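Student: Sequence first, then the predicted structure, then my questions.
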Amino acid sequence: MTTLSLSTSSAATLRADAVVIGLAKGDDGPSVVAGGEAVETAFGGALDSVLTALGATGAESEITRVPAAAGAGSFKAPVVVAVGLGAAPEDGFGTDQLRKAGGNAARAVAGLKKAAVAIALGDAASVGAFAQGVLLGAYTFDAYRENSLEGRKSAVKEVVLVGAKARDKAVKAAFEEALVVAESVNKARDLVNTPPNDLNPKVFAGIAVDLGKNFGFKVEVMDEKALAKGAYGGILGVGQGSATPPRLVRLGYTHPKAKRTIALIGKGITYDSGGISLKPAGANETMKMDMAGAAAVLGAVTAIARIGLQVNVTGWLALAENMPSGTATRPGDVLRMYGGRTVEVLNTDAEGRLVLADAITRACEESPEKIIDVATLTGAMMVALGNKTYGIIANDDDFRSAVHDAAERTGEPSWPMPTPAELRRSMDSTIADIKNIGERMGGGLSAGVFLREFVAEGVAWAHLDIAGPAYNEGEVSGYTAKGGTGVAVRTLVQVAADVADGTI
């Protein structure tokens, strides 16, 4: 695990295996950004020329290495690593530019024991963003790999941000909060990356219990007997085909001065085969990630508790394994959901909305002001928005806009989506209150329309469909790792902070 610290030392005198500087892209070539002056001095003012000769342009994500022995005199580090930040806006580098630079820097120094970063980060927000990027970019999931595998580099052991205002209270607070959030994102990534044979509903619930004990929030677990007694037909119906029974986990964080409450609900299908409506070949291999919504909620509640936000939060993890068997729910079955409403199940692969409906109904009984559910819910949302942007559906336009704004501020791409009234008619059932699927076109929207049916009147609700960005099968970039991304953790923490300070 990478450790990160602030230091007032100079990059030229600090003993490290590498010094990282920032490089901006300009019309006249690359230029070292503020903070790297001591490094430039050590190179006799010729560092820009050296980097240009090596082909550096300062483009975002570009990495250029320069041996210090090439002209750095008494410079302590043996190598300088220049990380491209892209063009510098007139008002300075944005927080997500810095977050990506931090991630690129962490990967550029992988395998080293210690690296120093000589980039002037300025205000507290910039320090927090860069620090967060470093820890997110340094993330590796090594639980199932031998250390002897060739070609692998372990994460850098230590990174020091030099020249930072380490004694400034605002900077220190932003730095520490960034570390907490990044650690929580990485925990969510660990959960998403864990194989389904080692992460079933019971194990997931146990992890939540341990985190609650460690970080000061309450955890209550409803097993299959409690779910049957409470008539949670959606969660039980989805999980009844599996040898591992489902769970509903309630997380509870309270602050003694809090006056407002928000509920966070996560879809936690620890493996989704599609059930009797079996997924086609090629669509099963990554279905361990279908619990990414629950992982995000658990990560967010953990971070909120560690930071100590002045808001009351309930988290709900709707955990089940969706498997085909002789006991599985069949297409055509009718489930009686928690609260009494009936659902005709026409596609058992539209299971996420069933477990979420039970959890939403239960969460509303505690009268939260606002609810957000998070789910890898539909392939249709991926068709609409691609693999890097999640959709936001809501029953309140202002709340949807506020969640979108929070997501944008944390660097998580999202897009507001509508809830067309006509899609509800396509879910009318001749024998039950509602069908679990509607017309094929607009499937991501109809899933949201279905969930809205279970939200209590007067409660502002938003649904985040993270099916696209929850799992990265593409290239590593910025601070985004391969596999589980931990998406939505940062958004949920920011929304909770906004609720706490009255912004939302």
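Tutor: Noted; the coordinates are in hand. Residues are numbered from 1 along each chain as shown.

Student: going forward, measure contacts between C-alpha atoms and count neighbours the same way
Tutor: Fine.

Student: Residue 371 belongs to a strand?
Tutor: Yes - under DSSP: H, G, I helix; E, B strand; the rest coil, residue 371 falls within a strand.

Student: was I right about it contacting residue 263?
Tutor: Yes - proximity of residue 371 to residue 263 meets the contact threshold set by Cα atoms under 8 Å, at 4.7 Å.

Student: In the chain, which helix is the longest?
Tutor: For the chain, the helix that runs over the most residues, judged by DSSP state H, is helix 169-193.

Student: which residues touch that one?
Tutor: With Cα atoms under 8 Å, 6 or more residues apart in numbering as the test, helix 169-193 has contacts from 123-125, 127-129, 131-133, 135-136, 139, 141, 165-166, 199, 288-292, 295-296, 298-300, 302-303, 306-307, 483-487, 489-490, 493.

Student: can you check stretch 385-400 too?
Tutor: Here stretch 385-400 has contacts from 381-382, 403-404, 412-419, 445, 448, 452, 460-469, 472, 504, using Cα under 8 Å, 6+ apart.

Student: May I see the buried residues of that stretch?
Tutor: Burial within stretch 385-400, assessed by neighbour count using 16 or more other Cα atoms under 10 Å, is assigned to 385, 387-395, 399-400.

Student: host element of residue 314?
Tutor: Assigned by DSSP states H and E, residue 314 belongs to strand 312-322.

Student: next structured bit after that strand?
Tutor: Later in the chain than strand 312-322, the nearest helix or strand by DSSP H and E is strand 334-336.

Student: Which elements pack onto that next one?
Tutor: With contacts taken as 3 or more Cα pairs under 8 Å, 6 or more residues apart in numbering; DSSP states H and E, strand 334-336 sits against helix 233-239, strand 342-344.

Student: how far does the helix or strand following the shortest one sit from the chain's center?
Tutor: Moving toward the C-terminus from strand 342-344, the next helix or strand (DSSP H and E) is helix 352-364. Shown here is helix 352-364, whose average C-alpha point lies 21 Å from the average C-alpha point of the whole chain (Cα atoms, centre = their mean, to the nearest Å).

Student: Included below, for side-by-side comparison, is a second structure:
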Amino acid sequence: MPPTITATDHPLEKLTGDAVVVAVGKGPDGPLPTPGAEAVDRLLGGRLLPALADLGARGAEDEVTRMPSFGQGPFPVVAVAGLGAPDASGGYRPEAVRRAAGAASRALGGRRAVVSLLAAVGGTPDADRLHAVGEGALLGAYEFTAYKSDLPAGRPVPPSEITIVVPDAGAAEDALRRVRAVADAVALVRDLVNTPPNDLYPAELAARGAAAGEKVGLAAEILDEDALAAGGYGGILAVGQGSTRKPRLLRLAYSGRGARRKIALVGKGITFDSGGLSIKPALKMEDMKSDMAGAAAVIATVCLVAQLRLPVDVVATVPIAENLPSGTAYRPADVVTFRNGKKAEITNTDAEGRVVLADAIARAAEDKPDYLLETSTLTGAQMVALGSRTAGVMGSDDLRDAVVAASERSGEGMWPMPLPAELRKGLDSPIADFVNANADRMGGMLVGGHFLKEFVPDGLPWAHIDIAGPSYNTGAPWGYTPKGGTGVPVRTLLATIEALVQKD
């Protein structure tokens, strides 16, 4: 169960808990105090910073130093989270606060209640910092134990209660409702991505997505393989035909009161990607259960929009398939006909994401949306270009830049990428409208963007977010990011949609 999160404006001396969390910055000569840390320092008789210096604490990002209070306060443990160096103004970005809160949650496993003064990092807490503290604390407390058959007694578990100290608890409650909703949406994505592919096959992902949508009042539609054939979804059928577990298309629709705009969401749902006949190397193939992270993200986002009751219409279109080699698998040299009538020569069956997305984008465009946002673990080239934590964003310049700006507010790293005209030539086919993959590996992420662009109608603002690296953390946990599914880019999609609503 996720921890509960509440706000209080009671004095620190009158609160109780298993631990108190404060933050310090990183200075040239050691940790830098913040207003929250100063409150605890007074309880400890001015010994907080000297104790940190003795323990070798620096205030660096992801650093959490725990120390006893020695009975000098109503908390047995003081956890000091590092914020890193302050910015040019002497303050700390909300993302630094979010990471510090997440790192503290991870470090305080086994503690029942945690009281956080992180919201006071910049003096009087503002909405951005309150959101950052709440999101970081809840996201950092996430764990996935569904397949653990023998959890040891007394093991460290995430905090069960988190209280944030603020000047006005009543005013903070609306912000915390949003924080809870966002954290639940991210946890849904993480759970889906972490679920093994023998349990999360196409029909099951579609069913779980529909159930999540119906829970918040969304209209849900699932197309099976017969309906896909009748509807001309040649790309989804081609990718899924190598598996005995047949493909699906999930559609979730939300109609917001007072909506003036319609937004289409599309997310790639490959529940396992072996590469098909163009099979991947065995090393790390197990990570390919995460190839449906884009699908999970758009499912969670449309549910989140409904829960927050935003005044906008949103329709999520989710193509779902399992890409396996077999006697019925699609082949290099096959020609696939998509829903909009365009045809692609298959040159690489491991470039399957764009093949299922082509059908989904074509279907989403039929709804005449005002904007189209698509996210997928599209290319390994994204990680080659930008690493494992930064997504690449392509598409219409204005919407692409709006997504990147939203990612800066949400704390999910993204970078705007171009679509150079000369790279489109790499998709030319001698027998079809285009090939699905360029033999020249240069600019692979951008070539993938060009392929998707072929299915976006002229004049429709669109953006593609390649999350091949950021959606699945194969390394050690950091900040509020666990090992495994991360939940990227739910928070950016929400921030983008909210900005588009405000714009209109």
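Tutor: Right, received. Where do you want to start? This one's a predicted model, so the numbers in the text were calculated from it and none came from an experiment.

Student: Work out the TM-score between the chains.
Tutor: In this superposition the chains share a TM-score of 0.96, using TM-score structural alignment, normalised by the length of structure 1; 497 aligned residues with a Cα RMSD of 1.5 Å.

Student: Need the counterpart of residue 195 of structure 2 in structure 1.
Tutor: In structure 1, the residue matched to residue 195 of structure 2 (TM-score structural alignment) is residue 194.

Student: Tell me how many other residues crowd the nearest residue to its match once chain neighbours are set aside.
Tutor: Nearest residue to residue 194 of structure 1, sequence neighbours excluded (Cα to Cα, 6 or more residues apart in numbering): residue 288, at 7.5 Å. By other Cα atoms under 10 Å, the residues close to residue 288 of structure 1 number 26.

Student: Could you tell me which residues make contact with residue 288 of structure 1?
Tutor: Contacts of residue 288 of structure 1 (Cα under 8 Å, 6+ apart): 192-196, 269-272.

Student: sorry, back to before: list the buried ones in the longest helix of structure 1?
Tutor: For helix 169-193 of structure 1, the neighbour count (16+ other Cα under 10 Å) marks 171-193 as buried.

Student: Would you check that residue 446 of structure 2 makes contact with residue 421?
Tutor: No - assessed by Cα under 8 Å, residue 446 of structure 2 is found out of contact with residue 421, at 10.0 Å.

Student: The two: who's more crowded?
Tutor: For residue 446 of structure 2 and residue 421, the more surrounded residue by other Cα under 10 Å is residue 446, and the numbers stand at 23 against 10.

Student: Who are the contact partners of residue 156 of structure 2?
Tutor: By Cα under 8 Å, 6+ apart, the contact set of residue 156 of structure 2 is 109-111.

Student: Mind listing residues that contact stretch 51-59 of structure 1?
Tutor: Applying Cα under 8 Å, 6+ apart, the contact partners of stretch 51-59 of structure 1 are 23-26, 29-31, 62-64, 66, 83-87.

Student: thinking residue 294 of structure 1 is in contact with residue 374, fair?
Tutor: Yes - counting by Cα under 8 Å, residue 374 is a contact partner of residue 294 of structure 1 at 7.3 Å.

Student: Touching both of those two, which residues are there?
Tutor: Shared contacts of residue 294 of structure 1 and residue 374 (Cα under 8 Å, 6+ apart): 265-267.

Student: can you tell me which of these lies nearest to residue 498 of structure 1?
Tutor: Closest approach to residue 498 of structure 1 among these (Cα to Cα): residue 265, at 17.9 Å.

Student: what about residue 221 of structure 1, which helix or strand?
Tutor: Judged by DSSP H and E, residue 221 of structure 1 forms part of strand 218-222.

Student: Same question for residue 135 of structure 1.
Tutor: Going by DSSP H and E, residue 135 of structure 1 is part of helix 124-137.

Student: helices and strands around that helix, which ones?
Tutor: Under the contact criterion of 3+ Cα pairs under 8 Å, 6+ apart, helix 124-137 of structure 1 touches helix 95-108, helix 169-193.

Student: To residue 479 of structure 1, which of those helices lies closest?
Tutor: Per Cα to Cα, nearest to residue 479 of structure 1 of these: helix 95-108, 4.1 Å.

Student: contacts for that closest one?
Tutor: 20, 60-61, 63, 81, 83-85, 125-126, 129-138, 155-156, 410-411, 477-480.

Student: can you check stretch 202-215 of structure 2 too?
Tutor: 219-222, 245-250, 252, 269-271, 296, 299-300, 302-303, 320-322.

Student: picking up where we left off before, distance of the residue nearest to residue 194 of structure 1 relative to residue 269 of structure 1?
Tutor: Residue 288 of structure 1 sits 8 Å away from residue 269 of structure 1, taking Cα to Cα, to the nearest Å as the criterion.

Student: just residue 197 of structure 1 next, same as before
Tutor: Residue 197 of structure 1 is 13 Å from residue 269 of structure 1, by Cα to Cα.

Student: swap in residue 359 of structure 1?
Tutor: Counting by Cα to Cα, the gap from residue 359 of structure 1 to residue 269 of structure 1 is 13 Å.

Student: Cool, thanks, signing off.
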